[in-house]
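# A structural model of the following input is requested.
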Amino acid sequence: MSSIADNLGSVTRRIQKATLQAGRDAGSVSLLAVSKTRSAEELREAATAGQLAFGENYLQEALDKMSELSDLADIEWHFIGPIQSNKTRQIAAAFSWVHSVDRLKVARRLSEQRETGLPPLNICLQVNINNEQSKSGCRPEELPELVSEISQLPGLTLRGLMAIPDPDQSETGLRQSFRMLANALKELKRDFPEAGPLDTLSMGMSGDLETAIAEGSTCVRIGTAVFGERSRKS
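Alright, predicted model coming up:
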């Protein structure tokens, strides 16, 4: 069985190869290790191997791991799951990034609840790129109004967009979905030059990272390829 360090090496090589094949600059795509349901010990093993950015979906689970790993000061915590309004205070206090903001109410709460002694909270707007009923995310046509409003909130830095395309699409459909998100970000950068860096496209997972990178992803969210298959409870 491969170790987490071995897996990280394999994923890093995949990212580097895909970046080169896309004609992009080396190092222009970052790896976010999706660590939901993984133990603090597994995260520590990954951190020892050099992986310091972790994405968590469940708030209490994440807070428990943060406590267990509090000696690892360089870890960067990203919240990537759906956000309930009653959880925003803890998210604003504990995380450096939030990839799953999809409505103004949540953004306002994160802004108001971000402690003044902390740097601004980096956020991405989650887009329901294929209009799936079962998925969170704003509609693409809602982006301009959201960006206009959110860019004015103190305590937040608007970094870009995130999406989880329909995995049942064809390769062509998946590529088109990634391209739609990339084009949406380009339009926002053109139309809202003062909105924030708008430098992040959070898209691509273990099975489709090469396609995502070819279409402009700057951050791939990888779980299984880093940590292995999750054990199934009997």
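
# alpha carbons only for contacts and neighbour counts from here, please
OK.

# show me which residues of stretch 38-50 are buried.
38, 40, 43, 44, 46, 47 (16 or more other C-alpha atoms under 10 Å).

# can you list the residues you listed in a markdown table and add secondary structure and distance to residue 17?
What follows is the buried residues of stretch 38-50, written out as a markdown table (DSSP: H, G, I helix; E, B strand; the rest coil; distance: C-alpha to C-alpha, whole Å):
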| residue | secondary structure | distance to residue 17 |
| --- | --- | --- |
| 38 | coil | 27 |
| 40 | helix | 30 |
| 43 | helix | 25 |
| 44 | helix | 27 |
| 46 | helix | 21 |
| 47 | helix | 23 |
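
# now those as JSON lines including distance to residue 83?
Formatted as JSON lines, those follow (distance: C-alpha to C-alpha, whole Å):
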{"residue": "38", "distance to residue 83": "20"}
{"residue": "40", "distance to residue 83": "22"}
{"residue": "43", "distance to residue 83": "23"}
{"residue": "44", "distance to residue 83": "26"}
{"residue": "46", "distance to residue 83": "26"}
{"residue": "47", "distance to residue 83": "26"}
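
# quick one, strands of the chain?
Here the chain has its strands, by DSSP state E, at 30-34, 53-56, 76-79, 97-101, 121-126, 156-162, 200-202, 219-222.

# ok so, going back, pick the one among the buried residues of stretch 38-50 closest to residue 71.
residue 44 (10.2 Å; C-alpha to C-alpha).

# what's the closest of the buried residues of stretch 38-50 to residue 163?
Nearest to residue 163 among those, counting by C-alpha to C-alpha, is residue 38 at 22.3 Å.

# ok, and the closest non-adjacent residue to residue 5?
residue 49 (5.4 Å; C-alpha to C-alpha, 6 or more residues apart in numbering).

# can you tell me how far that neighbour is from residue 222?
In this view, residue 49 and residue 222 are 15 Å apart by C-alpha to C-alpha, to the nearest Å.

# what's the local residue count around the closest residue to residue 44 other than its chain neighbours?
Spatial nearest neighbour of residue 44, chain neighbours left out: residue 69 (7.3 Å); criterion: C-alpha to C-alpha, 6+ apart. Residues near residue 69, counting by other C-alpha atoms under 10 Å, number 16.

# okay, residue 69 and residue 36: tell me how far apart.
Distance, residue 69 to residue 36, by C-alpha to C-alpha: 15 Å.

# ditto for residue 165
In this view, residue 165 and residue 36 are 19 Å apart by C-alpha to C-alpha.

# tell me which of these two has more neighbours.
Between residue 165 and residue 36, residue 165 has the larger neighbour count (other C-alpha under 10 Å), namely 23 against 17.

# these two touch, right, the more buried one and residue 129?
Yes: at 6.3 Å, residue 165 counts as touching residue 129 under the criterion of C-alpha atoms under 8 Å.

# second chain to compare with the first, below:
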Amino acid sequence: MSNETTTGSPALAERIDKVRARIRMAEVGAERPENSVTLVAVSKTKPTSAIEQAYATGQRAFGENYVQEAVDKINALQHFTDIEWHFIGPLQSNKTRLVAEYFHWMHTVDRLKIAQRLSTQRPAALPPLQVLVQVNIDDEDSKSGVAAHEALKLASQILTLPNLQLRGLMAIPKANVSAHEQSETLAALRTLFVELQQLDPNIDTLSVGMSNDLEAAVAHGSTLVRIGTDIFGPRETAA
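Now for the predicted structure:
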């Protein structure tokens, strides 16, 4: 496959335009305001050149899953001072310092130990790290995340940590389910999010929705969707 097909600027620009159009149509379908949903371009395993091309289209929020790969990219692209870096993968406790030092957002807080380490390790010169509680909304053994019935307790604990700003919830619902099952899961997540909003006025972010469920997620209140393949093409070997 040629570079032009996977990461060439015209092809990438067309793909990102199509994703943005899907988001706008989903907003209209859900009777939500324009630009009420933020696009995070999931750039894991993609080279910095692809991120630069997405940046040229106006994209500013990028999601990474692998800490060291992400730090290398952040350092290489530090001249783009307005990029917003989102960590969206599972995190081991021995990698929290790098996330605390380099990222703006952390989507996958699923236990208090991780939150405490992120708060302690966040540099004083930086604003609070924006964090989301990851919920295992379908109770899948294969996925990370706190159980739904424990999410509010963890959120309350995070709210006491000085260098974190709790913003909401993140989830990865089951794929390949019926529309009814999908709707039930997303409705349960939305209900949990509304309950969480009662804890703090800054809670405003529901990170759910990828290429296969973007429209349904937006219909159920998602404010942030994470899209990778539909923007950057198929996964490649890590840069």
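
# after superposition, what is the TM-score?
Their TM-score after superposition, calculated using TM-score structural alignment, normalised by the length of the first structure, is reported as 0.95; 230 aligned residues with a C-alpha RMSD of 1.3 Å.

# that older thread, the residue nearest to residue 44 of the first structure against residue 45, yeah?
No: Residue 69 of the first structure lies out of contact with residue 45 (C-alpha under 8 Å); the separation is 11.1 Å.

# picking that back up, would you list the strands of the first structure in TSV and tack on distance to residue 169 of the first structure and mean neighbour count?
Supplementary listing: the strands of the first structure in TSV, determined by distance: least, C-alpha to C-alpha, whole Å; neighbours: other C-alpha atoms under 10 Å:
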stretch	distance to residue 169 of the first structure	mean neighbour count
strand 30-34	22	22
strand 53-56	25	24
strand 76-79	26	21
strand 97-101	22	25
strand 121-126	19	25
strand 156-162	18	25
strand 200-202	19	26
strand 219-222	19	23
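
# reformat those as JSON lines; add distance to residue 111 of the first structure.
As requested, those are exported to JSON lines (distance: least, C-alpha to C-alpha, whole Å):
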{"stretch": "strand 30-34", "distance to residue 111 of the first structure": "23"}
{"stretch": "strand 53-56", "distance to residue 111 of the first structure": "20"}
{"stretch": "strand 76-79", "distance to residue 111 of the first structure": "15"}
{"stretch": "strand 97-101", "distance to residue 111 of the first structure": "12"}
{"stretch": "strand 121-126", "distance to residue 111 of the first structure": "8"}
{"stretch": "strand 156-162", "distance to residue 111 of the first structure": "6"}
{"stretch": "strand 200-202", "distance to residue 111 of the first structure": "19"}
{"stretch": "strand 219-222", "distance to residue 111 of the first structure": "23"}
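
# the residue nearest to residue 5 of the first structure contacts residue 7, correct?
No: Residue 49 of the first structure sits out of contact with residue 7 when judged by C-alpha under 8 Å, with a separation of 10.1 Å.

# how about residue 190 of the second structure, what's its match in the first structure?
Superposed on the first structure with TM-score structural alignment, residue 190 of the second structure falls opposite residue 182.

# quick check: its match touching residue 214?
No: with contact defined as C-alpha under 8 Å, residue 182 of the first structure does not count as touching residue 214 (10.7 Å).

# between those two, who's got more neighbours?
Shown here are residue 182 of the first structure and residue 214; by other C-alpha under 10 Å, residue 182 has more neighbours (22 against 18).

# what lines up with the residue nearest to residue 5 of the first structure in the second structure?
With TM-score structural alignment as the criterion, residue 49 of the first structure matches residue 57.

# kindly report the same for residue 152 of the first structure.
Mapped onto the second structure by TM-score structural alignment, residue 152 of the first structure lines up with residue 160.

# relative to residue 49 of the second structure, how far out is that match?
40 Å.

# quick one: the helices in the second structure?
With DSSP state H, the ranges of helices along the second structure come out as 3-6, 9-29, 48-56, 67-76, 96-102, 112-121, 151-158, 179-197, 214-219, 229-232.

# give me the helices and strands touching the third one, please.
It refers to helix 48-56 of the second structure. Using 3 or more C-alpha pairs under 8 Å, 6 or more residues apart in numbering; DSSP states H and E as the contact test, the elements touching helix 48-56 of the second structure are helix 9-29.

# now the helix it packs on: buried residues?
Within helix 9-29 of the second structure, the residues that count as buried by 16+ other C-alpha under 10 Å are 9, 11-13, 15-16, 19-20, 23-27.

# distance to residue 214 of the second structure for those - can I get that in TSV?
Listed next are these as TSV, based on distance: C-alpha to C-alpha, whole Å:
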residue	distance to residue 214 of the second structure
9	24
11	21
12	19
13	19
15	15
16	14
19	9
20	11
23	7
24	11
25	11
26	8
27	10
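
# sorry, back to before: quick check: neighbours shared by residue 165 and residue 129 of the first structure?
Residues touching both residue 165 of the first structure and residue 129 (C-alpha atoms under 8 Å, 6 or more residues apart in numbering): residue 177.

# contacting residues around the closest residue to residue 192 of the second structure other than its chain neighbours?
Nearest residue to residue 192 of the second structure, sequence neighbours excluded (C-alpha to C-alpha, 6+ apart): residue 148, at 7.6 Å. For residue 148 of the second structure, the contact set (C-alpha under 8 Å, 6+ apart) comprises 135, 136, 137, 192.

# before we move on, what about residue 43 of the second structure?
Residue 43 of the second structure makes contacts with 51, 62, 63, 64, 228, 232, as judged by C-alpha under 8 Å, 6+ apart.

# with residue 90 of the second structure instead?
Each residue near residue 90 of the second structure by C-alpha under 8 Å, 6+ apart is listed here: 65, 108, 144.

# next one: residue 220 of the first structure
By C-alpha under 8 Å, 6+ apart, residue 220 of the first structure lies in contact with 29, 30, 31, 32, 202, 203, 204, 205, 209, 212.

# the second structure: which residue goes with that one?
Per TM-score structural alignment, residue 220 of the first structure is aligned with residue 225.

# check residue 129 of the first structure too.
Using TM-score structural alignment, the equivalent of residue 129 of the first structure in the second structure is residue 137.

# surely its match and residue 185 touch.
Yes: here residue 137 of the second structure reaches residue 185: they are 7.0 Å apart, a contact under C-alpha under 8 Å.

# what is in contact with those two at once?
residue 173.

# of the two, which one has the most company?
Using other C-alpha under 10 Å as the criterion, residue 137 of the second structure and residue 185 rank with residue 137 on top: 24 against 18.
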